[in-house]
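Engineer: Sequence first, then the predicted structure, then my questions.
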Amino acid sequence: MKIIDGGVTAAKGFVATCTAAGIKYKDRKDMALIYSEVPCKTAGTYTTNIVKAAPVLWDKELTDHSPYTQAVVINAGIANACTGKEGFQYCEETATEASESLNIPVNSVLVASTGVIGKQLPMDKIKAGVKVMAQKLGQTIEDGHAAAKAIMTTDTLPKEAAVEVIIGGRCVTIGGMCKGSGMIHPNMCTMLSFITTDIAISKELLQEALSEDVKDTYNMISVDGDTSTNDTVLLMANGLAGNAEITSKNEDYNQFKKALNYINTCLSKKIAGDGEGATALFEVQVIGAESKEQAVVLSKSVITSSLTKAAIFGHDANWGRILCAMGYSGAQFDPEKVDLYFESKAGKLQIIENGVALNYSEEEATKILSETEVSAIADIKMGDAKATAWGCDLTYDYVKINADYRS
């Protein structure tokens, strides 16, 4: 596997663009379009929030029942959530506009929205934006990067990843872009992710690969514990790499899954590290677990602990908060067997052994916790299972950003 520059335009046959439609923001691009030159097998995973935005309902219908898709229209600023029948109708109107502009079927156009909940989309601006974008699609890295910037809301930077891998003797490329900074606690936040690949693979295996991988990537991140109404991950495969179509779980399928996992892990960590107001990516590894499920519960409990997140912001090795968060997680373990370490590029330091604090240097611990990427490793000594979760610190700016987000 080779890591390369790029995002959604990295794979063969995929183009993208963006425009400033003026939906909410007055000084930046706020719409993006991804288009494949040929029809795509498409998989999707969506929010588990009972309150689902109209685009989620539209896209799920397409990924479940449409024979193929070919385009995605994305807007930032208004989520089109809690908008009733009118909101769903606006999804169809957006898809119809793209259908006419790109000369493709309406049921091949996916839509996605992010932003304020409860407001209706300004359809005159949406339709005008679609028309403009249909005329300026491009396949360069810069085109993909511009699209990644256009879907941001409170994000501070665009998020992209791309890799190449040899499958069936052919070079297969997978690229992706995502957005997410607040309302992040996926149970597939507000989190949108779009992955494009030129691999030839059956729709059934494409969906299975995505559904399985989401469990270890997007579902292992949290910024604030709020599961969004709009969470969506879309994976489009157009087959232009020319490999023999993957129809069984063979070595080619395993290679694809490894590359897909890299993309999803990379994008997930970018979301967690760019949490609203965050100054650090906080990674929690639970090792020595009896089962994967136990490790998942424990690691996610720590990254969602507000007290632990605040301690990371303060560069404070307050290990009691971590042990406490593990203790109320619901998972069973022996606290008197836990070893805990802090690690960053500044070094690694054991903090507790068998549930008791060691005579460690607070100064060294603070140095380790002052980096922009910080890890806590908890060994519970019960088995060989493990899990990793990602979050961020909790800062004053998180409250400032969310206190007046709507206004």
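Structural biologist: Arrived safely, thanks for sending.
Engineer: contacts, neighbours, all on C-alpha from now
Structural biologist: OK.
Engineer: Report the secondary structure element holding the residue nearest to Met123 when sequence neighbours are not counted.
Structural biologist: In space, and not counting its chain neighbours, Met123 is closest to Tyr90: 7.1 Å by C-alpha to C-alpha, 6 or more residues apart in numbering. Using DSSP states H and E, the element containing Tyr90 is helix 84-102.
Engineer: just Thr114 next, same as before
Structural biologist: strand 109-116.
Engineer: Looks like the residue nearest to Met123 contacts Ile126 (just checking).
Structural biologist: No. At 9.4 Å, Tyr90 does not count as touching Ile126 under the criterion of C-alpha atoms under 8 Å.
Engineer: re the thing from before, show me which residues of the next helix or strand after the strand holding Thr114 are buried.
Structural biologist: Using DSSP H and E, the helix or strand that follows strand 109-116 towards the C-terminus is helix 123-134. Residues of helix 123-134 classed as buried by neighbour count (16 or more other C-alpha atoms under 10 Å): Ile126, Lys127, Gly129, Val130, Val132, Met133, Ala134.
Engineer: and the comparison structure, right after this:
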Amino acid sequence: MKTLTRGIVNMVNEQIVPQVHELQMYQNEKGQITEQQVRAKQLLLQLAEAAGIIYEAVHVPEAGAAFKEDVLDWIGRGLDDTPYFDRLLTAYRPPQDQETTFFLAPVVTPNGPHTKGCFFEAFLAVRDEPAMMKPIEEEMPHPENGCQSLKLIAGTRGFTEEKCIVFFPENVKTKEKITEQTFAIFYFNKFYQIYHEDTLKRARAIFEHVPFKSAHISPENTYEARVLWGYLHDYYHHCGNKPFHKHIQAKMNFFAGILEEIKVDCQSILALAERKYDYWEEIIEFVLFERLLRYPSQHNATHNFDSGTGFFLFSWIIDNGRSIQKGKDKPASLDLSLCMDDLKKLVLEIEELEEIEDDSVYKREAERYVRKYLPPGNEGGRFGVPTQYFIHDINNAVKTDRIKFRG
């Protein structure tokens, strides 16, 4: 495995990454080649040969053949047309534990370096499911679990710069609409750097009366902790009166989705506080600081779903809870023990809404509920910054550098 991976890493870093970065220069936000089409064709054919070698090495040769077919089809239609990589996505197989995987295609990288759009990207990663999860999975079995925890090894800037830690089937540019999520890949080894170089800086600048235990956890333990958070988060998506996989159309609604994301993170926090799994205190800080601070700091915050979840949670606590108050020495104080009581109350209110059987009525009531804490937006925004979010200017003023992944 180590020898195999080292050879692959060299090929990805020395050949594929620079070729993809050059190809990106010729693409627009739809993935179409708008200039240098002769050179782009040359690059695509070279990438097809290299990808075939790597897919063979990671034991998914059919993906290499499918990638080449998709490339040739695109060339045949004209590179100024939209690229479609349906064959590749159909042929791709997510890795088993300890397997290396590779992907190369036009994809969207959420929270990555591109403002928006779909560009050619590549990644090389290894799946690594921590042993500490086995007893937890036995205690809280999740038959619908389709998530894979990976360590990113190498890749292009969409995956190695800024904060994209996910890869889903719907991120790939395809002609046919994706209706089934056959995998959900998370690069959880990126989280340590994101948390320390961004989130924790915000938390230290804004919150007082917090122990900041999460500041002292090692990178490897951070990986394990982030895997546990991911498992609990997905576990609770599939619980309750309206489990996500049975009410997907309702839960994909913007307002119902806000409530769903907040509910499952609150339930994860409450489970950690009750069961006291390894790293439970650190994970609670992870979840709260990410939701309340980092997500609302996105450059397109009033258009961004994740930002909306953070604004909503903060505003709800200000109006209904006791755990967040104006601070004395810093802008805000956060009492984690009181926060547990606040989150229990919020979960109960969301679950009460989920007792509504008719999904259309549920979506309407979800919007009414969320709008109490997320006002309508201006200039095309999905919402405005709520007045309750009194830390907005301070949070946006925190200086953070552009994140470049260090494998």
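Structural biologist: Yep, that arrived. None of these values were measured; they are calculated from a predicted model.
Engineer: Superposing both, give me the TM-score.
Structural biologist: The TM-score (TM-score structural alignment, normalised by the length of structure 1) is 0.27; 185 aligned residues with a C-alpha RMSD of 7.1 Å.
Engineer: that older thread, which helices and strands does the strand holding Thr114 of structure 1 pack with?
Structural biologist: Judged by 3 or more C-alpha pairs under 8 Å, 6 or more residues apart in numbering; DSSP states H and E, the packing partners of strand 109-116 of structure 1 are helix 54-65, strand 69-78, helix 84-102.
Engineer: go again using 10 Å as the cut-off
Structural biologist: Counting contacts by 3 or more C-alpha pairs under 10 Å, 6 or more residues apart in numbering; DSSP states H and E, strand 109-116 of structure 1 packs against strand 31-46, helix 54-65, strand 69-78, helix 84-102, strand 192-197, strand 232-237.
Engineer: Turn the ones you listed into CSV, columns for mean neighbour count and distance to Lys159 of structure 1.
Structural biologist: Formatted as CSV, these follow (neighbours: other C-alpha atoms under 10 Å; distance: least, C-alpha to C-alpha, whole Å):
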stretch, mean neighbour count, distance to Lys159 of structure 1
strand 31-46, 24, 14
helix 54-65, 20, 21
strand 69-78, 25, 15
helix 84-102, 19, 25
strand 192-197, 26, 9
strand 232-237, 26, 14
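Engineer: Which one of these lies nearest to Gly115 of structure 1?
Structural biologist: strand 69-78 (4.2 Å; C-alpha to C-alpha).
Engineer: Just want the angle from that closest one to strand 31-46.
Structural biologist: 100 degrees (axes from the mean of the first three to the mean of the last three C-alpha atoms, to 10 degrees).
Engineer: got the angle between strand 69-78 of structure 1 and strand 232-237?
Structural biologist: For strand 69-78 of structure 1 against strand 232-237, the angle between stretch directions is 150 degrees (the same axes, to 10 degrees).
Engineer: Against Ile262 of structure 2, how distant is Ile269 of structure 2?
Structural biologist: Separation of Ile269 of structure 2 from Ile262 of structure 2 (C-alpha to C-alpha, to the nearest Å): 11 Å.
Engineer: These two: which has the busier surroundings?
Structural biologist: Ile269 (26 against 22; other C-alpha atoms under 10 Å).
Engineer: contacting residues around the more buried one?
Structural biologist: 229, 232-233, 263, 280-281, 283-288, 339-340, 343-344 (C-alpha atoms under 10 Å, 6 or more residues apart in numbering).
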